[in-house]
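Trainee: Below: sequence and its predicted model.
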Amino acid sequence: MTGELVVISAGIATPSSSQLLGERLADASARFLLASGTPVTVRHIELRTLATDLAHQLVSQVPSPALSDAYAAVGRAVGVIVVTPVFNASYSGLFKQFFDLLDEGAMAGRPVLLAATGGTARHSLVIDTALLPLFHYLKAVVAPLGVFAATGDWGDVSGHLGGRIDAASREFAELVTRRPGAPVADEFELDADFTDLLRRS
């Protein structure tokens, strides 16, 4: 049975650099997974289309059908790619709200590739300072390489961004192959193998 990669992007423009980065990471990851004998389909979730649903759930505690479908996709994914624009040196509020409202434990044991976009390279530390702590708290298994894309990266003819996308996607694909969306033990207690993966991420 073919697994599914889920790409969650929090860009607000149409199209957005966050969406574009997510698409390129998904394409590269799917290519590496296919080469390793693990074919996947890709599901894209653009959070800007769910902004009203997220706000309604925050006050009503009732998810819309569209949100329920998005949460279910995350819960069955063999791996998740997340991409956020940088707002005030961190992830966007829309991005954080989605993961605040996601069922507790849904990300536990799930391979995740972290990525972000911003105006300049000075924002690149957001992956280590904001995204990494969030997904460690959610008990996800974080791929060892993240990708940050500044505005100038998109016009770089040297191909540096493409090389970083390929390197991160290759590591992520290897992680998915080893641990495709595996849940953690009951009550999300970390086993030795999972703890070792976190330490090496």
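Mentor: Now that the structure is in, tell me what you want to look at. Numbers count the residues shown, from 1 in each chain.
Trainee: Could you use CA atoms for every contact and neighbour count after this?
Mentor: Noted.
Trainee: Could you point out the helix or strand that follows the helix or strand harbouring Ala72?
Mentor: Assigned by DSSP states H and E, Ala72 belongs to helix 65-76. Later in the chain than helix 65-76, the nearest helix or strand by DSSP H and E is strand 79-85.
Trainee: Show residues contacting that following strand.
Mentor: 4-11, 18-19, 21-22, 25-26, 74, 91-92, 95, 110-118, 176, 180-181 (C-alpha atoms under 8 Å, 6 or more residues apart in numbering).
Trainee: from the residues you listed, which ones fall inside helices?
Mentor: 18-19, 21-22, 25-26, 74, 95, 176 (DSSP state H).
Trainee: Now intersect the contacts of strand 79-85 with the strands, please.
Mentor: 4-9, 111-118 (DSSP state E).
Trainee: tell me which of these is nearest to Leu198?
Mentor: Pro111 (10.4 Å; C-alpha to C-alpha).
Trainee: Find the nearest non-adjacent residue to the residue nearest to the spatial centre of the chain, please.
Mentor: The centre of the chain sits closest to Val82, judged by C-alpha atoms, centre = their mean, with a distance of 2.1 Å. In space, and not counting its chain neighbours, Val82 is closest to Ile8: 4.8 Å by C-alpha to C-alpha, 6 or more residues apart in numbering.
Trainee: Touching, Val112 and Ala173? I think so.
Mentor: No. In this structure, Val112 is not within contact of Ala173 by C-alpha atoms under 8 Å, at 10.0 Å.
Trainee: Test my guess that Phe98 contacts Asp53.
Mentor: No. Look at Phe98 against Asp53 with C-alpha under 8 Å: they stay out of range, at 10.0 Å.
Trainee: here comes the other one, which I'd like you to weigh against the first:
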Amino acid sequence: MRLVVVSAGLSVPSSTRLLADRLAAATAGRVPGAVDLRVVELRDLAVEIAHNFTNGFPGRALSAAIDDVTSADGLIVVTPVFSASYSGLFKSFFDVLDKDALAGKPVLIAATGGTGRHSLVLEHALRPLFAYLRAVVVPTGVYAASEDWGAEGLAERVERAAGELASLMAALSGPSPSGSPASAQVPAATSAPARAASEAAVPAQGVSVRGDGFQVVPFAEQLAALRV
């Protein structure tokens, strides 16, 4: 599976890149099988991103980065906090992606800042952004303030978030509970009314039907359906 890290750190060395590397290592250690790990440093793409806005065409390096992100089985995105939100470079990169590029893709969000008072940037800025892009954001986001490095708590948050991303990547890339690929659909030749009647009469494997006829679909199947 391919795991892609997008880091918007500007300095060298960068605490943003350091957090990204920790999250990537923790996730790769939990993903079953071989992992193709790739890192996109937005600092190196700043000029090409700006040119893409003015001429509508990505340069060679930006095009390669876009291909990596859109073909990933899972994403780790990390930004420094500027003016209580994500950086302009971070937002600009995701603005040049196709609007459907991240639909159904597992994403782990993370950020770094000078103070813990900006920790809610994960919830009021990053999570809404990727929800709008229809990505599947893992429940645990990771924020690292200056005082968090070497302190208790950061390592645990990194491990928890990495485990959630690895589980989601495995769930969305594997077969459905019925044993058929997640992308399997009702044949196109079947009419819409017939499909509706069939689906209503016979619940799919793993789907339970309550007494009132309401179907309860397992969460894993709902996630797999996003990749269809």
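Mentor: Sure thing, it's come through. None of the values given here were measured: they were computed from a predicted structure.
Trainee: Overlay them and tell me the TM-score.
Mentor: The TM-score (TM-score structural alignment, normalised by the length of the first structure) is 0.86; 183 aligned residues with a C-alpha RMSD of 2.0 Å.
Trainee: hmm, back to that, and the helix holding Ala72 of the first structure, which stretch of the second structure?
Mentor: Aligning helix 65-76 of the first structure against the second structure (TM-score structural alignment) gives residues 60-71.
Trainee: Equivalent analysis for stretch 85-97 of the first structure, please.
Mentor: Against the second structure, stretch 85-97 of the first structure falls on residues 80-92 (TM-score structural alignment).
Trainee: from the chain's centre, how far out does that stretch sit?
Mentor: The chain centre lies 18 Å from the centre of stretch 80-92 of the second structure; the measure is C-alpha atoms, centre = their mean, to the nearest Å.
Trainee: tell me how far the ends of that stretch are from each other?
Mentor: Start and end residues of stretch 80-92 of the second structure are separated by 14 Å (C-alpha to C-alpha, to the nearest Å).
Trainee: Helix or strand: which one has Ala131 of the second structure?
Mentor: helix 127-132.
Trainee: any residues touching that helix, and which ones?
Mentor: 109, 136-137.
Trainee: which one of those has the most neighbours?
Mentor: Ile109 (25 neighbours; other C-alpha atoms under 10 Å).
Trainee: quick one: Arg30 of the second structure is in a strand?
Mentor: No. Per DSSP: H, G, I helix; E, B strand; the rest coil, Arg30 of the second structure lies outside any strand segment and is coil.
Trainee: What's the match for it in the first structure?
Mentor: Match for Arg30 of the second structure (TM-score structural alignment): Phe32.
Trainee: Its match touches Phe172, doesn't it?
Mentor: No. The criterion here is C-alpha under 8 Å, and Phe32 of the first structure misses it with Phe172 at 9.1 Å.
Trainee: Just want to know which of Phe98 and Asp53 of the first structure has more residues nearby.
Mentor: Remark: of Phe98 of the first structure and Asp53, Phe98 carries more neighbours, 21 against 17, as counted by other C-alpha under 10 Å.
Trainee: Now do the same contact list for that one.
Mentor: With C-alpha under 8 Å, 6+ apart, Phe98 of the first structure has these contacts: 47, 54.
Trainee: and the gap between it and Glu171 of the first structure?
Mentor: From Phe98 of the first structure to Glu171 of the first structure the distance is 25 Å (C-alpha to C-alpha).
Trainee: ok, now His160 of the first structure?
Mentor: 17 Å.
Trainee: do the same with Ala10 of the first structure
Mentor: For Ala10 of the first structure relative to Glu171 of the first structure (C-alpha to C-alpha), the value is 23 Å.
Trainee: Mind checking which of the two has more residues around it?
Mentor: Under the neighbour definition other C-alpha under 10 Å, Ala10 of the first structure and Glu171 were set side by side, and Ala10 has more, 30 against 18.
Trainee: That one: what's it in contact with?
Mentor: Per C-alpha under 8 Å, 6+ apart, neighbours of Ala10 of the first structure: 18-19, 46-48, 83-85, 92, 94-95.
Trainee: Report how many residues lie close to whatever residue of the second structure lines up with Leu50 of the first structure.
Mentor: The alignment partner of Leu50 of the first structure in the second structure, by TM-score structural alignment, is Leu45. Applying other C-alpha under 10 Å, we find 19 residues neighbouring Leu45 of the second structure.
Trainee: what's the distance between Leu45 of the second structure and Ser63 of the second structure?
Mentor: Leu45 of the second structure is 10 Å from Ser63 of the second structure, by C-alpha to C-alpha.
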